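Please work out how this folds:
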Amino acid sequence: MEVIPLNYPLDLIKINTKPKVMALGFFDGVHLGHQKVIKTAIQIGHDQQLPVAVMTFDKYPGIVFRQIEAAQFEYLTTLERKAELLQELGVDIMYVINFTSTVGHLAPQQFVDDYLVALGTQVVVAGFDYTYGQKDTANMLTLPQYAQDRFEIVTIPEQKKFTEKISSSTIRQALNRGDVDRANALLGYVYQTDGIVVHGEARGRTLGYPTANIKTLDTERLPGIGIYATEILVQDHWYPAMTSVGHNVTFGDHRPVTVEVNIFDFHQDIYGETIKLRWNHWLRGEEKFTDADALVAQLTDDEIKSRQYFNLKNKN
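Alright, predicted model coming up:
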């Protein structure tokens, strides 16, 4: 898949402007609703023998419009992860708009002319709630008047699961409360974050449960406080594990949140390694134990349940 940054005004000499199908959206999470848009575009591209492009933004538009501070917004997918998921779906081109205040304040007709028509769009596919400016004037209902019959428009209706709309905000809410099982069902794949292995307090070793302490990206959303059955990618291999997101309250109050991964049947020194974590299944919330023995007993039970989860998953 070709990834093409778009800076305004566009330098069309350096950009792929051949005829194509264009899927529009921010696509944070590339969840099942987004996948419906993209798969529809891919089917149209196949039928019309056209390449398929996705047009997205390099940052959440609300940051530019000061609806939220950049430091407060946590993505479900980084640009790198988004590109990985789009490539897996079969997208040919990923256009990434450098979203500035100038771009954000383009008139709807200007956006359509400069970003859709100029890039060779033959068919636009987007969700029913997609906007490209002020939502009351730049929406899917008004798009035909700006398109002026220069491209076809396909609007994807609201997608639901569990009787609710599939949306990035719904997934964020599920992650906040630790419900990764529901989040994964809405995503259509296992939620994943990135990080690097750093030195911790090494207390796990004394308990018989050594952990890799993970420093995660500030821009990625972590699941809420709790214990999870996870998988960790280390040196191109996925290992089953169990992971704690919490304050280690057994060993004191007012401690910072840490991410600690106990990797099953693994004994390598991996400090400094860049890793990926898959958040497969919620096990329990964080608890404060009376002593280390009680904690070890619970960790033993967590390991048993995690291994049972992965054994069942591997059979299905």
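
only C-alpha atoms for contact and neighbour calcs from this point on.
Noted.

quick one: buried residues of the strand or helix carrying Gln173?
Using DSSP states H and E, Gln173 falls within helix 168-176. For helix 168-176, a neighbour-count test (16 or more other C-alpha atoms under 10 Å) marks Ser168, Ile171, Arg172, Ala174, Leu175, Asn176 as buried.

could these be laid out in a markdown table, adding distance to His281?
Listed next are the buried residues of helix 168-176 as a markdown table, based on distance: C-alpha to C-alpha, whole Å:
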| residue | distance to His281 |
| --- | --- |
| Ser168 | 19 |
| Ile171 | 15 |
| Arg172 | 16 |
| Ala174 | 12 |
| Leu175 | 11 |
| Asn176 | 14 |
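
one more to put side by side:
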Amino acid sequence: MITIVRDWREVPAPLRGASVALGNFDGVHRGHVEVLAAAHQARPDAPRAVLSFAPHPREFFRPDDPPFRLTLEAERAAALAEQGVSILYELPFDRHFSTLTAEAFIGDVLHRGIGAVHLACGADFAFGHRRGGNVTLLREQAEALGIGLSVVPHLDDAEGPISSTRIRRLLQDGYPERAASLLGRPHVIRGVVAHGDARGRTIGFPTANIALGRHVEPARGVYAVTAALEDGRIVKGVANIGRRPTVADGAIARVEAHLFDFAGDLYGQEIAVSLHHFLRDERKFESFDALRRQIGLDADEARQVLAGIAPDQP
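Here you go, the predicted structure:
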């Protein structure tokens, strides 16, 4: 269970005194896990916490940029909880907060606000107005306040540093397995199931439709997926991500997941769709019959790909 705190000026006493990992934690990938581990190892007696922001500072400063998030707030909190984090200081990033100096961030937010007893961050962590603070300043001022600091180097693999940027690129290029190897789990798109145009149902493949929203858009095409439902079930399926050129060219990109051997009403429920394997590019078919035949082939291939995945594995 993770407790989310959104006001650093009114933190209850039981939620102070934590060992705090700092950063945006978009994706909560293997490199982020190293930072979480460093915070815990330095002060195993203290609660495990993360300090992050909502919205992501890039979304605040560049609102017209294309969506880029690997994990939105709910998915990030869930992923952090899986890593043993019990407190998430999810601070609103607004105009006022963006003007805080680096010194004020350390003294007012980290020390007097949340009462951190130890901090951990990546070697390139920058903070404060115009990113004026770095790990050198953080170490000097935190230690003067009696707060320890662990600076964690980049986690590398054979191809270089593991980063959210690299994971986004892999997803956009159609390599969800390689992205999963850096994340430590499959990439997830979490959202509320909305009503579509019911065309999938008319051709024998009803779908759960989720808007991509602020998620980064993976390569458009068809994927073997699993979906975690609100009741705890994990259901295998096949999903199209894209704009459905056969039926609605120019529509907003979304996920349309057909869940195998499933009957039920998911409208209004939040589900989490995990991408396991990219099957083919999205393309336009000459007829609905041709589309139906191809979806059948896609479903058969997805079943084969997912055969080795345990029923309860997301």
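
Overlay the chains and give the TM-score.
The TM-score (TM-score structural alignment, normalised by the length of structure 2) is 0.87; 308 aligned residues with a C-alpha RMSD of 2.6 Å.

Now do the very next helix or strand once past the helix holding Gln173 of structure 1: everything it contacts.
Once helix 168-176 of structure 1 ends, the next helix or strand along the chain (criterion: DSSP H and E) is helix 180-187. Applying C-alpha atoms under 8 Å, 6 or more residues apart in numbering, the contact partners of helix 180-187 of structure 1 are 29-32, 161, 166, 171-172, 174-175, 190-191, 223, 279-282.

The stretch 151-300 of structure 1: helices as residue ranges?
Taking DSSP state H, counting those that start in this stretch as the criterion, the stretch 151-300 of structure 1 contains helices spanning 168-176, 180-187, 203-207, 292-315.

Same list (these) but as CSV, adding distance to Gln48 of structure 1.
CSV is the format used below for those (distance: least, C-alpha to C-alpha, whole Å):
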stretch, distance to Gln48 of structure 1
helix 168-176, 31
helix 180-187, 28
helix 203-207, 58
helix 292-315, 39
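
Kindly compare burial across these and name the winner.
Among the helices of the stretch 151-300 of structure 1, helix 180-187 has the highest mean neighbour count (mean count of other C-alpha atoms under 10 Å), at a mean of 21.

Where in structure 2 does it fall?
Mapped onto structure 2 using TM-score structural alignment, helix 180-187 of structure 1 covers residues 176-183.

that older thread, what's the angle from the helix holding Gln173 of structure 1 to helix 180-187?
160 degrees (axes from the mean of the first three to the mean of the last three C-alpha atoms, to 10 degrees).

Tell me the gap between the match of helix 180-187 of structure 1 and the middle of its chain.
13 Å (C-alpha atoms, centre = their mean, to the nearest Å).

And that stretch against structure 1, how far off on average?
Once fitted to structure 1, stretch 176-183 of structure 2 is off its aligned match by 1.6 Å on average (mean C-alpha distance after the TM-score superposition for structure 1).

Grab the nearest non-local neighbour of Ala107 of structure 1.
Spatial nearest neighbour of Ala107 of structure 1, excluding adjacent residues (C-alpha to C-alpha, 6 or more residues apart in numbering): Gly133 at 7.1 Å.

sorry, that was for Glu231 of structure 1
Glu231 of structure 1 sits nearest to Pro240 (C-alpha to C-alpha, 6+ apart), 4.5 Å away.

Next one: the one you found from Phe99 of structure 1, what distance?
Distance, Pro240 of structure 1 to Phe99 of structure 1, by C-alpha to C-alpha, to the nearest Å: 39 Å.

and what of Ile156 of structure 1?
In this view, Ile156 of structure 1 and Phe99 of structure 1 are 24 Å apart by C-alpha to C-alpha.

That concludes my questions; thank you for your assistance.
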